[in-house]
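> The sequence and its predicted three-dimensional model are supplied below.
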Amino acid sequence: MKAKKEKHGVHSVERALAILEALGTNPKGLGVTRLAKELDLHKSTVHRLLATLVRYGFAEQDENSECYRLGMRLVALGLNYLHQLDFRCEVLPYLKELAELTGETTQMGVLEGDEVFFLERYQSPEAITVNLGLKAPAYCSAEGKLLLAYLPPERLREYLQRQELKPFTLNTLSNPEQLLLHLEKIRAQGYALSAEELADGLRGVAAPVFDAQGRVVAAIGVAGPVNRLTLERIHRLVNILRETCYIVSLRLGYRPARRRESDTPVPRPNLSLQNGG
């Protein structure tokens, strides 16, 4: 990709944006020489622009490979963008439908730092429900584990290096190797389960929401007490949950090249998924 030189543009800004675009398509990072070649720029120019991007957190350099990649400042801006979107209008009707179908609380979460932040939630219509906060540790909630499973490997490695896996219950995955194996399973099956890992008596299941670039940007989940949200019920509602996530993804611009057979829409069942159904 060549750096564009617009007649009425600011060259330094255009070149910096071209660098960010190049880094965005190379998650393992790029060196100065390769960036200069791809963008048809002098190495000194690329180095100077990268230094500025690093200083403001839009890029970062790996100490071992000396390659550059996108910085966490872009994550913060992306989260701000997500917060500005009218998620209530877009997502809440689907969360409401899920809650009415399952009889449990439904929610949509995104990663914010090392935690999962719940942008929107529809409370269970049941008289007895569960107490859920606005945030939760990513490694012991269904939505958080789902989002961790789809992180680029280097991001996940950084997370595990800085995150203390505090055990909240006897079921919490507090061993990094055990958690990594669990995250691999989540990515392979396309959904995540949380079985009393954050709090005793609480279960949950979550599936991914994709953006226009095919990246996982959020997770939609169902949570409830173990006496109602049994494992049998969870496995029966997984397909419907994934179908909801697929529809929301389409509204966010997601356009898959070819949909997998496992993603085929399932008809809304006559059989209720509420407790006892």
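That came through fine. For clarity, every value in this text was computed on a predicted model and none was experimentally measured.

> okay, CA-based contacts and neighbour counts for the rest of this
Will do.

> My guess is Gly253 contacts Arg215. True?
No - Gly253 lies out of contact with Arg215 (CA atoms under 8 Å); the separation is 11.0 Å.

> Next up, a structure to set beside the first:
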Amino acid sequence: MTHSTVNQSGTQSIDRAVNIINIIAQNHAAGTSFSELMTQSGLTRPTARRLAQALIQHDFIKQDTKSRLFFLGPRICELGLMVLPSFDFEELYHPAVMRLAKGTGDTVFFNRLTGNTMTCLVRESGDFPVKAFVLDVGIQRTIGLGAGGLAVLADMTPDIRERMIAKNQDALEDFYGDESVMNRIIENALDRGYVCREVPELGIRTIAMAIRDSLNQPFAAISVSSISGRMQGAHKDDVLSLLREEILSLNERLRQSRPVV
């Protein structure tokens, strides 16, 4: 076996192991069965078993002894806590979300891109009695399935956007049915500077804008949701004005700080 072959084999094993961790992470709350792991990873039973056992040995994942489901392991938490001070900026985005909830009276969300998914990290509600709880904190969704993810997609360069959509084509097609629906929302966002998304079955309308990091790359979004009858006219204009103000402030403060990865 040549040196290049050994390197290629090692890289492939790392890629497969990382994919297993990502699959388990996306289903962490409910757990992932071994059959689901094989199906989603595309690995054979022996290879999936070998990699899973290695990850368990190093505490990156764990397997419940009764249900046999896989979950993230304690090592993931330890590593996350170690890097949190360097990459978190909650001291910036959480006050912004709270100000928007108070200023608009509506429900405000902060979602961050990780890999191919958007994760809801914060949800705050204003004083309007009808709440738009379209997301719970901790929920992960494929980018493009919600207003925040659409805002991030729209803010990407065309080539990066196309690659991201291609990567998640199956999930997006399952959700929208017709690809033109999502494309139309993105085109409107490019014209307006924000995403406006309807959820007819809930009677909810959401406004969202992307946040850019210090490298000027979109990586997160803030969205404001309310009932459709409220999110229109003068109120919608007020929401857009407040949201733009907070987004511009966040972008500027992040531009002057460390890179957010």
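Nice, thanks for sending it over. Keep in mind the model is a prediction, meaning the values are calculated, not measured.

> For Phe118 of structure 1, see how far away the counterpart of Arg112 of structure 2 in structure 1 is.
Using TM-score structural alignment, the partner of Arg112 of structure 2 in structure 1 is Val110. Separation of Val110 of structure 1 from Phe118 of structure 1 (CA to CA, to the nearest Å): 7 Å.

> can you check Tyr246 of structure 1 too?
Per CA to CA, Tyr246 of structure 1 is found 19 Å from Phe118 of structure 1.

> again, but for Arg236 of structure 1
24 Å.

> So which of those two has more stuff around it?
Phe118 (22 against 12; other CA atoms under 10 Å).

> Nearest spatial neighbour of that one, chain-adjacent residues omitted?
Spatial nearest neighbour of Phe118 of structure 1, excluding adjacent residues (CA to CA, 6 or more residues apart in numbering): Gly109 at 4.1 Å.

> by contact count, what packs against the helix or strand hosting that neighbour?
According to DSSP states H and E, Gly109 of structure 1 maps onto strand 105-112. For strand 105-112 of structure 1, the packing partners by 3 or more CA pairs under 8 Å, 6 or more residues apart in numbering; DSSP states H and E come out as helix 87-102, strand 115-122, helix 142-149, strand 216-225.

> Count the neighbours of Ala132 of structure 2 for me.
Using other CA under 10 Å, Ala132 of structure 2 is surrounded by 20 other residues.

> and what of Ala52 of structure 2?
Neighbour count for Ala52 of structure 2, taken as other CA under 10 Å: 21.

> How about Arg99 of structure 2?
Arg99 of structure 2: 18 surrounding residues under other CA under 10 Å.

> returning to that earlier point: state the number of residues packed around the nearest residue to the match of Arg112 of structure 2 once chain neighbours are set aside.
Take Val110 of structure 1 and drop its neighbours on the chain: the residue closest to it by CA to CA, 6+ apart is Ala218, 4.7 Å away. By the criterion of other CA under 10 Å, Ala218 of structure 1 has 27 neighbours.

> So Ala218 of structure 1 versus Gln107 of structure 1, what's the distance?
Noted for Ala218 of structure 1: a distance of 10 Å to Gln107 of structure 1, by CA to CA.

> Next: Pro208 of structure 1.
The value you get for Pro208 of structure 1 to Gln107 of structure 1, if CA to CA is used, is 12 Å.

> hey, what's in contact with both of those two?
Both Pro208 of structure 1 and Gln107 are in contact with Ile220, where contact means CA atoms under 8 Å, 6 or more residues apart in numbering.

> Aligned counterpart of Leu148 of structure 1 in structure 2, please.
Aligned partner of Leu148 of structure 1 by TM-score structural alignment: Leu153.

> contacting residues around that match?
By CA under 8 Å, 6+ apart, the residues touching Leu153 of structure 2 are 143-144, 161, 186.

> For Leu160 of structure 1, what is the corresponding residue in structure 2?
Under the alignment by TM-score structural alignment, Leu160 of structure 1 pairs with Gln169 in structure 2.

> just the helices in structure 2 please.
3-26, 34-41, 45-57, 74-87, 90-104, 147-155, 158-167, 169-176, 179-192, 233-255 (DSSP state H).

> Turn those into a markdown table, including distance to Ala132 of structure 2.
Shown next, in a markdown table, are the helices of structure 2 (distance: least, CA to CA, whole Å):
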| stretch | distance to Ala132 of structure 2 |
| --- | --- |
| helix 3-26 | 24 |
| helix 34-41 | 32 |
| helix 45-57 | 39 |
| helix 74-87 | 29 |
| helix 90-104 | 12 |
| helix 147-155 | 13 |
| helix 158-167 | 27 |
| helix 169-176 | 20 |
| helix 179-192 | 20 |
| helix 233-255 | 15 |
